[in-house]
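Colleague: Pasted the sequence and its predicted model underneath.
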Amino acid sequence: MSLDEVDLIIEHRFSNSACEYLVQWSRDLARTWEPSGNLTECHTLLSCYWREFSSTKRNFEFLTPSFTLVEEQASGNEEDEEGEEPEPAPKKRAAAAKRQPVRRLAPEDKIAVAKRVQMNKQLAGARTRASGTAKPPPPTAKRSFEFNDGLDVTEPQVPAAGPARRKAGSQTARKSTGGRRPPPPLP
């Protein structure tokens, strides 16, 4: 499996203590569950998927320990401090109790979001590469024939002393005709 064939990573699941990913293939738009071992070449897609997953899925269910450190210390020091009670655990925040449910996205919506994120990253990369690269020409640079002081392109400027001799092996700049034949010379 190569990186060119994988178009998008849509979901993940854990089966038999291994992580599997729902992958959309670019060649036929099919979706299959692939083990993580098959996607070793797609580390950029995997990192983009996990970054997007962690930013959109804020309501993780974490395992809570069965006892706290205060209870552990209290159970070890029962002989020394019989009269003191352990400090109560801090109360949960009110905001945590009022969590809003996370909107579940359909696979098609996930694809659209992921493609939009990828396009924004490419656009941002193109902007950073393009910024600051264009420099003005130096003041000693010569202008091309078309832009010399507003002269007409069809009438080249001929020096008064006659045609200048060209050095052997030198070339003159020619106007591009776009693949067409140049027009016949004027009489």
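Modeller: On my side now, so go ahead. Numbering: from 1, shown residues only.

Colleague: switch to C-alpha atoms for all contacts and neighbour counts from now on
Modeller: Fine.

Colleague: same for the helix or strand that contains residue 7, what does it pack against?
Modeller: Residue 7 belongs to strand 6-15 when assigned by DSSP states H and E. Here strand 6-15 touches strand 18-25, helix 43-56, helix 107-130, going by 3 or more C-alpha pairs under 8 Å, 6 or more residues apart in numbering; DSSP states H and E.

Colleague: now, of these, which is deepest in the fold?
Modeller: Neighbour counts (mean count of other C-alpha atoms under 10 Å) averaged over each of those peak at strand 18-25, with a mean of 17.

Colleague: try this one side by side with the last:
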Amino acid sequence: MPAARLIRFNKPWGVLSQFTPEGRWQGLKDFIDLPGVYVAGRLDADSEGLLLLTDDGKLQAHIADPRFKMEKVYWVQVEGTPDEVALAALCSGVQLNDGLTRPARARRLDPPPDVWARQPPIRERKNIPTAWIELAIREGRNRQVRRMTAAVGLPTLRLIRAAIGPHTLDGLAPGSWAG
């Protein structure tokens, strides 16, 4: 039996975590033409970064299922300036409408990560600074990172998943894949 295939894909903004496009959103078929691979986990169309695909159902479940607590690392550009209180709140768990989040790892990224320009660009307000934080979580609620940063007064402007467990974006331009 051949080894499981694992594909790392740098999902651009505006692409769904499915092969079929819907409405204004593109699908993965515009970037990946590999029969028999399936998405392991999700990343919203308005988020960017690492998406894993595999042809192995057990591996797919292990990556996607929060019971396995595989850490996911995000680089988040936020509106405002994160202070120690906001970072401590993210680290200890944030109360959301669906309950308290698990503790996370959070730190300010200074200097900001060296990332590609986003198309379309984020909205920026001249009077409000932006900053980047790294947030690592081990659960996967709907739009969780965006809701967590908003709960501590730092609305998300841009969200890039940088890693899932040991797998990273390293060497992948937006829209490219390896595996």
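Modeller: Yes, it's here. The structure displayed is predicted, hence computed values, not measured ones.

Colleague: Quick TM-score on the pair, please.
Modeller: The TM-score (TM-score structural alignment, normalised by the length of structure 2) is 0.21; 68 aligned residues with a C-alpha RMSD of 5.5 Å.

Colleague: circling back: dump the helices and strands packed on strand 6-15 of structure 1 to TSV, plus distance to residue 96 of structure 1.
Modeller: What follows is the helices and strands packed on strand 6-15 of structure 1, written out as TSV (distance: least, C-alpha to C-alpha, whole Å):
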stretch	distance to residue 96 of structure 1
strand 18-25	29
helix 43-56	17
helix 107-130	26
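
Colleague: do you know which of these lies nearest residue 95 of structure 1?
Modeller: helix 43-56 (18.1 Å; C-alpha to C-alpha).

Colleague: Between strand 6-15 and the closest one, find me the angle.
Modeller: Calculated by axes from the mean of the first three to the mean of the last three C-alpha atoms, to 10 degrees, helix 43-56 of structure 1 forms an angle of 60 degrees with strand 6-15.

Colleague: could you say what helices and strands helix 43-56 of structure 1 packs with?
Modeller: strand 6-15.

Colleague: Any buried residues in the strand it packs on, and which?
Modeller: For strand 6-15 of structure 1, the buried set under the neighbour-count rule, 16 or more other C-alpha atoms under 10 Å, comprises 6, 7, 8, 9, 10, 11, 12.

Colleague: shouldn't the last one be in contact with residue 19?
Modeller: Yes: the pair residue 12 of structure 1 and residue 19 qualifies as a contact (C-alpha atoms under 8 Å) at a distance of 6.8 Å.

Colleague: shared neighbours of these two, which are they?
Modeller: The contact sets of residue 12 of structure 1 and residue 19 do not overlap (C-alpha atoms under 8 Å, 6 or more residues apart in numbering).

Colleague: contacting residues around the residue nearest to residue 111 of structure 1 when sequence neighbours are not counted?
Modeller: Sequence neighbours aside, residue 10 is the residue nearest to residue 111 of structure 1 in space, at 6.8 Å (criterion: C-alpha to C-alpha, 6 or more residues apart in numbering). By C-alpha under 8 Å, 6+ apart, residue 10 of structure 1 lies in contact with 21, 22, 23, 24, 49, 107, 110, 111.

Colleague: which stretch of helix or strand covers residue 70 of structure 1?
Modeller: Using DSSP H and E, residue 70 of structure 1 sits in helix 69-76.

Colleague: oh, I was asking about residue 160 of structure 2
Modeller: In this structure, residue 160 of structure 2 sits in strand 156-164 according to DSSP H and E.

Colleague: same thing with residue 50 of structure 2?
Modeller: Going by DSSP H and E, residue 50 of structure 2 is part of strand 48-54.
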